[in-house]
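Undergrad: here are the coordinates; sequence isn't available:
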């Protein structure tokens, strides 16, 4: 599997490339946003490590472009310390995860492996179509159909929807969802879960303030319910 590393700092690229290749992956590199997009469109990467601050097109713009052109390659975004709004914006645009600089090379590899494990697991469940309320979920297409209309998702949005639907009726804590969907075996940031739940509600709920499908269980987490019950 090949990983695309996108960063304009040569020292960081060298560090990432050494550790990612040491973990058994092939790598490719790009030093700016435009080259990253060209390479992502031309090649089939397993994952993209994408720095937020890039010359020309920044990481957010690259992420937005790829997702709007139906490129669902998983994205691990690198952000500056304290750039909270940028982190959230990246997740909203379809990034799968983020790491804050400075980071441990071991953590980068751990995050890459976590994302790829989830991707592989979902691909292995392609035949398990789920139906809840008037939503039918098709894992093989990363898609759901509601009232005859197709709804498309980013990869991580879909994984969260699929997991909630598989465990419909159960209250799932943010930590449970973080472990199950993001496959973290270390302490993560549960705001990632909240951002993705919000995005899902925008796509499947009629009224996001009074959701019928994804309920917030105060102090506990979230629960998927059949809207027809």
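TA: Looks like it arrived, so ask away. Nothing here was measured: the structure is a model prediction, and the numbers come from that model.

Undergrad: okay, CA-based contacts and neighbour counts for the rest of this
TA: OK.

Undergrad: Residue 129 versus the spatially most central residue of the chain, what's the distance?
TA: Centroid-nearest residue in the chain, with Cα atoms, centre = their mean: residue 96, separated by 2.2 Å. In this view, residue 96 and residue 129 are 23 Å apart by Cα to Cα, to the nearest Å.

Undergrad: ditto for residue 172
TA: Distance from residue 172 to residue 129, by Cα to Cα: 21 Å.

Undergrad: Give me the neighbour count for the residue lying closest to residue 57 once chain neighbours are set aside.
TA: Residue nearest to residue 57 in three dimensions, not counting chain neighbours: residue 33, with 4.7 Å by Cα to Cα, 6 or more residues apart in numbering. Residue 33 is flanked by 26 other residues according to other Cα atoms under 10 Å.

Undergrad: structure B:
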């Protein structure tokens, strides 16, 4: 898949390296070096993917992500950060990023992440336009919509992919590595903590009490599962 990729990175040498790798794979890459330019260029070009450095002058990457997420869905966002504390990473994913890479990183690994994110955004064939039901949770794959009862829930592409993988097999327990494989395709490129952070964000959106989840639950020592707290189970139209 050839894509239009916006690279927002204040280190011009690093941005140039990323551009070369992207163009080597047939993508069109546009580079900007501050947060204001990233917002303006994203609005102009409507990229297929945003590679976003957190530490940028003016408006930082977290605010860029927050602003663009409100007006541009779905936009896959890959965050680059030298601030790799858990709080920073959780904040980035919570604002709508789909994946992150801590600096310094391998350009080849970066391209693997790019391929995975772009593959997830390709148009789905008709047979995957199924509507999944688990209790009050409804996932319309064709429309990329999630509702709990009648309440719409906005999900990032990564969050949506996790919900689809789990809701297709309610009550099945998925390990973190299985979710990485199902959602990202390269379980060696992303980390188990990425899955944990997406699950935490999903609980904030889906659960009445995120600290005591009843739909997206943890099976300790194994992983996660989606279940209907009322004991009902539906799958399909």
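TA: Arrived safely. No experiment lies behind these values; they were computed from the predicted model shown.

Undergrad: Surely the residue nearest to residue 57 of the first structure is in contact with residue 53?
TA: No - at 9.3 Å, residue 33 of the first structure does not count as touching residue 53 under the criterion of Cα atoms under 8 Å.

Undergrad: Please enumerate the shared neighbours of these two.
TA: The contact sets of residue 33 of the first structure and residue 53 overlap at residue 59 (Cα atoms under 8 Å, 6 or more residues apart in numbering).

Undergrad: List the residues that contact the aligned residue in the first structure for residue 116 of the second structure.
TA: Alignment note (TM-score structural alignment): residue 116 of the second structure maps to residue 114 of the first structure. Taking Cα under 8 Å, 6+ apart, we find residue 114 of the first structure in contact with 182, 183, 184.

Undergrad: didn't the first one look like it was pressed against residue 112?
TA: No - with contact defined as Cα under 8 Å, residue 182 of the first structure does not count as touching residue 112 (10.3 Å).

Undergrad: what's the counterpart of residue 102 of the second structure in the first structure?
TA: Using TM-score structural alignment as the criterion, residue 102 of the second structure maps onto residue 100 of the first structure.

Undergrad: re the thing from before, quickly note the distance from the match of residue 116 of the second structure to residue 19 of the first structure.
TA: Distance, residue 114 of the first structure to residue 19 of the first structure, using Cα to Cα: 16 Å.

Undergrad: again with residue 122 of the first structure
TA: 26 Å.

Undergrad: and those two? which has more neighbours close in?
TA: The residue with more neighbours, out of residue 122 of the first structure and residue 19, is residue 122; 20 against 15, by other Cα under 10 Å.

Undergrad: separation between the more buried one and residue 161 of the first structure?
TA: Separation of residue 122 of the first structure from residue 161 of the first structure (Cα to Cα) stands at 12 Å.

Undergrad: what do you get for residue 110 of the first structure?
TA: 23 Å.

Undergrad: repeat for residue 92 of the first structure
TA: Residue 92 of the first structure is 15 Å from residue 161 of the first structure, by Cα to Cα.

Undergrad: And residue 207 of the first structure, by the same measure?
TA: Going from residue 207 of the first structure to residue 161 of the first structure by Cα to Cα gives 17 Å.
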